[in-house]
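Undergrad: fold the stuff below for me.
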Amino acid sequence: MTATFALPVPSSSGSLEQYIQIVNSVPLLSAEEENELANRLHAQNDLEAAKKLVLSHLRVVVSIARGYAGYGLPQADLIQEGNIGLMKAVKRFEPNRGVRLFSFAVHWIKAEIHEFILRNWRLVRVATTKPQRKLFFNLRSMKKSFAALTDSEARVIADDLGVKPEEVREMETRMSGQDVALLADDNDDEGFAPIDWLADSDHEPTRQLEKKAFDHLQTAGLEQALSSLDARSRRIIEARWLADDSGATLHELAAEFGVSAERIRQIEAKALTKMKAALSERAAIEA
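TA: Down below sits the predicted model:
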């Protein structure tokens, strides 16, 4: 159903304000119209009826999504996730139960928005169990002020939501924590940032020994590998790979030795293979 007709979304409408104007301009349905469209959808798989049901309730998604503005996520993303929940509700809606689609859809809309927030809020999975999720989405509204919770307030909230007081305090701490920049402000010459307190692993003894061994292999090992080559092969490798400038081309070396460029390439490939074997053997001996 969702892939058959297109719904307006904030990005395609130009702006969030324009999108809200569009969805608010869609007329509401009466109970009779709603039941008729729902019956057509289920009896005949009428996708046009499904579209009308969805479009007439997009304003409901906008209203619900506004209640989650305090989580620092784009409002347009919250609305689009809520729209997914609305479409799921339309698909499952049964008018013969005597409930309006508005009331039925609220659960599905909130469920999709909740899942989106839990997946993306500060990239941290702050709530993993059902009681923790309930605590996560109700703690803001249950706090009476912006101040830290007292012991008695934490106990009251814990009793209401079926969790432990320490879980309430932990969730409060995690939700009230501010994001901290890893790097210092460019305008603050004397300021320190978290990166200044990170350990420099490059100066660990084991890293120093590894670096020393690598440098030795790069110098003494390379010289030994070069010495295993004949004069022509060594000249080609040094001219192609160890020159200070961009290095000689195959055609330049071909002209120097009076052979074809393909022959120079073959000599180079054979020499590199021989050098790699010599370096590996030396590394194994010194390990």
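
Undergrad: only C-alpha atoms from now on, for both contacts and neighbour counts.
TA: Noted.

Undergrad: ranges for the helices of the stretch 1-150 of the chain?
TA: 10-13, 16-24, 31-44, 47-55, 58-66, 75-92, 101-120, 130-142 (DSSP state H, counting those that start in this stretch).

Undergrad: what helices or strands is the fourth one leaning on?
TA: Going back to what we said before, that points to helix 47-55. If contacts are counted by 3 or more Cα pairs under 8 Å, 6 or more residues apart in numbering; DSSP states H and E, helix 47-55 sits against helix 31-44, helix 75-92.

Undergrad: likewise the shortest one?
TA: Of the remaining helices and strands, those touching helix 10-13 by 3+ Cα pairs under 8 Å, 6+ apart are helix 16-24.

Undergrad: and Arg234, which helix or strand is it part of?
TA: helix 231-241 (DSSP states H and E).

Undergrad: the very next helix or strand once past that helix packs against which elements?
TA: The C-terminal neighbour of helix 231-241 among helices and strands, as given by DSSP H and E, is helix 250-257. Other helices and strands packing on helix 250-257, by 3+ Cα pairs under 8 Å, 6+ apart, are helix 261-286.

Undergrad: show me how far the helix it packs on is from its chain's centre.
TA: Its chain's C-alpha centre and that of helix 261-286 lie 43 Å apart, by Cα atoms, centre = their mean, to the nearest Å.

Undergrad: for comparison, sequence B:
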Amino acid sequence: MTTMTAPAALVPASKNALGLGFTGNLGNLDAYISAVNRLPMLTQEEEVRLGRNLKNNNDLGAAQELVLSHLRLVVSIARGYLGYGLPHADLIQEGNIGLMKAVKRFDADQGVRLVSYAMHWIKAEIHEYILKNWRLVKVATTKAQRKLFFNLRSHKQGLDAMTPAQIDQLAKVLDVKREEVIEMETRLSGRDIALESPTDDEDDKFAPIAYLSSEQSEPTRVLEAEQVTRLQSEGLETALGKLDPRSRRIVEARWLANDDGSGATLHTLADEFGVSAERIRQIEAAALKKMKGALAAYV
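TA: Take a look at the predicted model:
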């Protein structure tokens, strides 16, 4: 059950302000709505008086009365946005923030009732909340996309895709491009999909994570590839540089001459240097041991 808490700034100094005890914690959502609907509405003369007191004297008591008398407006507007799957209580709370912003900027001497002025601020705050929380991926960032986001559903007939004529008509009504209507309809018709399957059965192989992930991008494999690259270039060259010319020639001929690993034989190198094959093997073993020590810094 959702608990509605009135902001401290909205709680009147007097418990009987506006003729109704309105405490900070009103329990569940139904109790909150019932309480705000019992708050009396202000006459135009009362609204003008309170608005002037707030503007000229920074009277917070006047601001409280103006806000409290219009909380029912927020509830009514928030109810119209329940189709986006967000909690009604959260929509109301965001709308209340918009109402407080409207009261802060309200000028009673302009001849406009607060209810007309506040509607814009309440809707703007609710719109911003919906766009931030409706999906993990933002679906509307430009002005045209915002207009389409909040108007497309009401213009669609049923669940079928819009016809070219309907698309053209909506683009004309909202003064947006035809392509933007098509793009937003595509976004809204899609649905969020979990990257990983919620179960541990055979469905795992069909979850997006199974085909979107790349083994080559896995951190451990990336580090291994970088390490191999360093060993093959910088590390190997450093290790060979520590050998004497004969030892280097033997290692290169035995292990680095061909990519397929088919290097020179011990007997071929024995004939080249005029020593026995066993001696070539000993020089090779000593050279590889020395190189291993040099390559340790790159592992």
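
Undergrad: buried stuff in the helix holding Arg234 of the first structure?
TA: Ser233, Arg234, Ile236, Ile237, Ala239, Arg240 (16 or more other Cα atoms under 10 Å).

Undergrad: swap in stretch 166-176 of the second structure?
TA: Using 16+ other Cα under 10 Å as the test for burial, stretch 166-176 of the second structure gives Ile167, Asp168, Leu170, Ala171, Val176.

Undergrad: sorry, back to before: buried deepest among the helices of the stretch 1-150 of the first structure, which one?
TA: Most buried of these by mean neighbour count (mean count of other Cα atoms under 10 Å) is helix 75-92; its value is a mean of 22.

Undergrad: where in the second structure does that one fall?
TA: Taken onto the second structure by TM-score structural alignment, helix 75-92 of the first structure occupies residues 88-105 there.

Undergrad: follow-up on the earlier one: so which bit of the second structure is the helix holding Arg234 of the first structure matched to?
TA: Using TM-score structural alignment, helix 231-241 of the first structure pairs with nothing in the second structure.

Undergrad: just to revisit the earlier point, how close does the match of helix 75-92 of the first structure sit to the first structure?
TA: After superposition onto the first structure, the average distance of stretch 88-105 of the second structure to its aligned residues comes to 1.0 Å, using mean Cα distance after the TM-score superposition for the first structure.

Undergrad: how about Ile33 of the second structure, what's its partner in the first structure?
TA: By TM-score structural alignment, Ile33 of the second structure lines up with Ile20.

Undergrad: which one of the helices and strands packed on helix 47-55 of the first structure lies nearest to Asp200 of the first structure?
TA: Nearest of those to Asp200 of the first structure, taken as Cα to Cα: helix 75-92 at 39.4 Å.

Undergrad: got the angle for the closest one vs helix 16-24?
TA: 20 degrees (axes from the mean of the first three to the mean of the last three Cα atoms, to 10 degrees).

Undergrad: that older thread, from Thr129 of the first structure, how far off is the match of Ile33 of the second structure?
TA: To Thr129 of the first structure, Ile20 of the first structure is 34 Å away according to Cα to Cα, to the nearest Å.

Undergrad: which residues does Tyr84 of the second structure contact?
TA: Counting by Cα atoms under 8 Å, 6 or more residues apart in numbering, Tyr84 of the second structure touches Ile130, Trp134.

Undergrad: distance-wise, check it relative to Glu183 of the second structure.
TA: Plainly put, Tyr84 of the second structure is 19 Å away from Glu183 of the second structure if you go by Cα to Cα.

Undergrad: please apply the same query to Trp121 of the second structure.
TA: Trp121 of the second structure is 28 Å from Glu183 of the second structure, by Cα to Cα.

Undergrad: what do you get for Gln169 of the second structure?
TA: Distance from Gln169 of the second structure to Glu183 of the second structure, by Cα to Cα: 15 Å.

Undergrad: check Glu94 of the second structure too.
TA: Computed as Cα to Cα, the Glu94 of the second structure to Glu183 of the second structure distance reads 28 Å.
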